[in-house]
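**Student:** This is the structure alone, sequence omitted:
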């Protein structure tokens, strides 16, 4: 397994202006939260982390949430200064921050730019105001256009937006309109996610009461295939199941996860993976603050066996449309051949037409066109094997 220090850094800012109806992320409504104490705790965790696991040059940073852009400009400036003080960010590193439309005024964007952020991912979800209200978003379509315009004026050109499909009351036509409007923005990257009804969300409660009018499975599949057709026709590379990019604008940070490579995870509820261990941090804001004052704020740390790491390699690696290579597998697992470990599964998935061979170094496998919409079935074949 890869034992080098992580070259990717994830930091979690758990605050939001409100909680969306579908969201089960570790996030909390901003009002009344001890934000400055939280930033103190983040700095303390960074300090302890780099003493325990000294970093290599950091090639990607991703600040997620929550909504990191609810920080005020002075808080943003302080936070980004702390990141650079503790982690050696490589020249040319990708430095992404998630943002909610309507939370990125010019002053805040200037603080982000000065602090090293060079990529912004906006949670747009839809270009239909009625649908945005129905899913609990507090921005509207005008906020999207204004936020993208502000970002471009501040000097950001590496911009991405998230759109969702399979939403309650959403039709194929509504989605098609949203995608058309998204493409008119001429951004280099789009992420397109299907709704998952997660426990402990308002949508789950409505679903349990049979009060959530979700599209049919056939309509949801039609939505997904429409997305693929529209984005690829517009010149975007479908490089991962849910992600499309112009050449050179693929998310380098998320590719770390999909390649099963190590990464630091800092902040409340953050996950990390390094030196053969995965960790999850304490989730609550105040419990995280209290614990980080004294030690690494871990909720749990678990060793990852070689077998589990191999399964993870296949499940996340096959999300990439380039697939997995025998050379990369051997590099992570002491020269072992991918076919020797997963031969029966690979042969069955090839026979079923869900995988195809590639010319990758050492031989490789990727989802077939038929396998792309059935990805979860393919990934599940490698669990517990």
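**Tutor:** On my side now, so go ahead. What you see is a predicted model; the values in this text were computed from it and never measured.

**Student:** rest of the way, CA atoms for contacts and neighbours
**Tutor:** OK.

**Student:** a strand runs through residue 122, doesn't it?
**Tutor:** Yes. Secondary structure assignment (DSSP: H, G, I helix; E, B strand; the rest coil) places residue 122 inside a strand.

**Student:** if I pick it, what's in contact with it?
**Tutor:** Residue 122 makes contacts with 98-101, 159-162, as judged by CA atoms under 8 Å, 6 or more residues apart in numbering.

**Student:** and those, which of them are in strands?
**Tutor:** 98-99, 159-162 (DSSP state E).

**Student:** wait, which of these is closest to residue 268?
**Tutor:** Nearest to residue 268 out of the ones in strands among the contacts of residue 122 is residue 98 (CA to CA; 16.1 Å).

**Student:** Skip the chain neighbours and tell me the closest residue to the closest one.
**Tutor:** residue 121 (4.7 Å; CA to CA, 6 or more residues apart in numbering).

**Student:** Correct me if wrong: the one you found contacts residue 163.
**Tutor:** No. Judged on CA atoms under 8 Å, residue 121 makes no contact with residue 163 at a distance of 11.0 Å.

**Student:** sorry, back to before: the residue nearest to residue 98: neighbour count?
**Tutor:** By the criterion of other CA atoms under 10 Å, residue 121 has 22 neighbours.

**Student:** next one: residue 384
**Tutor:** 8.

**Student:** ok so residue 94 is a helix residue?
**Tutor:** No. Secondary structure of residue 94 (three-state DSSP): strand, not part of a helix.

**Student:** got another, please set it beside the one above:
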């Protein structure tokens, strides 16, 4: 039974050069009709896939804060009527925000609506770097907005990126120094990935994108890890750091391979062992009769086991031997022992007695470890 909810708001004031999420320019979009369709989907889904408790809500995008104040109030009201009655007492309720599109009024609306965590897409504090990646805010906006948010929220996260065009290790140092001056409890730090059909992918094909080399990117990753750890933000997942007790509970649902609702155009759900993908084009999503689902994939047990490993290994604690046995009725060793042995020899993973997890040296090479489990499950054994 799903206990986490993701809501997708696919509107942006500007499209960043690296982004491949389902999003559109806000101008002239049928935002109110979209919110109508979103509410309809929530109602229909909860009837078909009921739950007795919701523990996390995450509103992402796009840019949720691109909504005007009336639309934001409408969204908050929708959540209050349909989802908050099911919420646990310790609900984690997050909204993604852009540093230059969040008025004090919108922050107040979010606070009144029950939001208790805000995540800002900062990416870098270098104004030239922000311009190069197509962001519209500047470093001053970040300081102003995060300070304003901290008057209302005591759980604030920022996103930082590394491996950006023309970025240097010195700039990463400076980004971290400025980030640590902010009243924040959480940092997500990601390397740039060139997604197909983005502006950056096109520039790279034309030879017009100057990116740091692989060695520099690894050095940037290690610099982020070491600096944030030293300043009391512990790494609990490959790309995420927090003060104690402020880990993103919503994202841990994904990494633990647990079920969740995904509402909105192009959103994904995991319900009753099925991965469900919604219709992505907004006009088609709005016009959908019944649930706006484009495709449903029923996962075989073997596929679920593989996902358990390559998602769970993202967390620093790793994959729980006991949880694996409880979920699948087979021991982790009987299914993947041969893969784990090989990765232990390569010093990419280690056994702790209760978990299998990435080693320190395995962190920068995590994708190699994840890939090793694909197609390697042995489930013809009867013992566990």
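**Tutor:** Cool, the structure landed. Please read all numbers here as calculations on a predicted model, not as lab measurements.

**Student:** For the two chains, what TM-score is obtained?
**Tutor:** Scored against TM-score structural alignment, normalised by the length of structure 2, the superposed chains reach a TM-score of 0.96; 374 aligned residues with a CA RMSD of 0.8 Å.

**Student:** quick revisit: so which of the ones in strands among the contacts of residue 122 of structure 1 comes closest to residue 242 of structure 1?
**Tutor:** So of those, ranked by how close each gets to residue 242 of structure 1 (CA to CA), first place is residue 162, at 9.7 Å.

**Student:** what do we get in structure 2 for that closest one?
**Tutor:** Counting by TM-score structural alignment, residue 162 of structure 1 corresponds to residue 159 in structure 2.

**Student:** Enumerate every residue touching that match.
**Tutor:** Counting by CA under 8 Å, 6+ apart, the residues that residue 159 of structure 2 touches are 119-123, 187-190.

**Student:** If we use 7 Å, what do you get?
**Tutor:** When contacts are counted by CA atoms under 7 Å, 6 or more residues apart in numbering, residue 159 of structure 2 touches 120-123, 187-189.

**Student:** what's the answer for residue 142 of structure 2, then?
**Tutor:** By CA under 7 Å, 6+ apart, the residues touching residue 142 of structure 2 are 99, 122.

**Student:** That one maps to what in structure 1?
**Tutor:** Looks like residue 142 of structure 2 aligns to residue 144 there (TM-score structural alignment).

**Student:** Equivalent analysis for residue 278 of structure 2, please.
**Tutor:** Match for residue 278 of structure 2 (TM-score structural alignment): residue 281.

**Student:** What is the three-state secondary structure of residue 176 of structure 1?
**Tutor:** Classified using three-state DSSP, residue 176 of structure 1 is helix.

**Student:** nearest spatial neighbour of it, skipping sequence neighbours?
**Tutor:** Nearest to residue 176 of structure 1 is residue 226, by CA to CA, 6+ apart, at 7.4 Å.

**Student:** count of residues packed around that neighbour?
**Tutor:** 17.

**Student:** how about it, what's its match in structure 2?
**Tutor:** Using TM-score structural alignment, residue 226 of structure 1 pairs with residue 223 in structure 2.

**Student:** Now do the SS call for its match.
**Tutor:** The three-state label given to residue 223 of structure 2 by three-state DSSP is helix.

**Student:** How about the contacts made by the alignment partner in structure 1 of residue 212 of structure 2?
**Tutor:** Under the alignment (TM-score structural alignment), residue 212 of structure 2 pairs with residue 215 of structure 1. The contact partners of residue 215 of structure 1, by CA under 7 Å, 6+ apart, come to 166, 168-170.

**Student:** Show me which pair in the residues you listed is furthest apart.
**Tutor:** The farthest-apart pair in those, when distances are taken by CA to CA, is 166 and 169, at 8.5 Å.

**Student:** Pull up the overlap in contacts between these two.
**Tutor:** With CA under 7 Å, 6+ apart as the test, residue 166 of structure 1 and residue 169 both reach 214-215.

**Student:** Who has more neighbours out of the two?
**Tutor:** Higher neighbour count among residue 166 of structure 1 and residue 169: residue 166, with 24 against 13, using other CA under 10 Å.

**Student:** so what's the more buried one up against?
**Tutor:** Here residue 166 of structure 1 is in contact with 194-195, 214-215, 220 (CA under 7 Å, 6+ apart).

**Student:** Can you get me the start-to-end distance on stretch 40-58 of structure 2?
**Tutor:** 18 Å (CA to CA, to the nearest Å).

**Student:** show me where the stretch 251-385 of structure 1 has helices.
**Tutor:** 252-258, 285-292, 306-317, 326-332, 338-351, 375-380 (DSSP state H, counting those that start in this stretch).

**Student:** In structure 2, point out the residues matching the shortest one.
**Tutor:** Equivalent residues of helix 375-380 of structure 1 are located at 366-371 in structure 2, counting by TM-score structural alignment.

**Student:** what sits up against that stretch?
**Tutor:** 310, 343, 348.

**Student:** what do you get for stretch 276-286 of structure 2?
**Tutor:** Against stretch 276-286 of structure 2 from outside (CA under 7 Å, 6+ apart): 22, 33-34, 37, 265-270, 292-297.

**Student:** Between the two ends of it, what distance do you get?
**Tutor:** With CA to CA, one end of stretch 276-286 of structure 2 sits 18 Å from the other.

**Student:** which parts of that stretch are buried?
**Tutor:** 276-280, 282, 285-286 (16 or more other CA atoms under 10 Å).

**Student:** mind putting the residues you listed in TSV, distance to residue 315 of structure 2 included?
**Tutor:** Below are the buried residues of stretch 276-286 of structure 2 laid out as TSV (distance: CA to CA, whole Å):
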residue	distance to residue 315 of structure 2
276	24
277	25
278	27
279	30
280	30
282	34
285	34
286	37
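
**Student:** need the strands for the stretch 51-200 of structure 1, in chain order.
**Tutor:** Shown for the stretch 51-200 of structure 1, the strands assigned by DSSP state E, counting those that start in this stretch span residues 58-65, 89-99, 119-125, 159-165, 189-194.

**Student:** now the first one against strand 89-99, angle please.
**Tutor:** With axes from the mean of the first three to the mean of the last three CA atoms, to 10 degrees defining the directions, strand 58-65 of structure 1 sits at 20 degrees from strand 89-99.

**Student:** before we move on, the earlier item: just put the strands of the stretch 51-200 of structure 1 in JSON lines and tack on distance to residue 174 of structure 1.
**Tutor:** Listed next are the strands of the stretch 51-200 of structure 1 as JSON lines, based on distance: least, CA to CA, whole Å:
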{"stretch": "strand 58-65", "distance to residue 174 of structure 1": "27"}
{"stretch": "strand 89-99", "distance to residue 174 of structure 1": "24"}
{"stretch": "strand 119-125", "distance to residue 174 of structure 1": "12"}
{"stretch": "strand 159-165", "distance to residue 174 of structure 1": "10"}
{"stretch": "strand 189-194", "distance to residue 174 of structure 1": "14"}
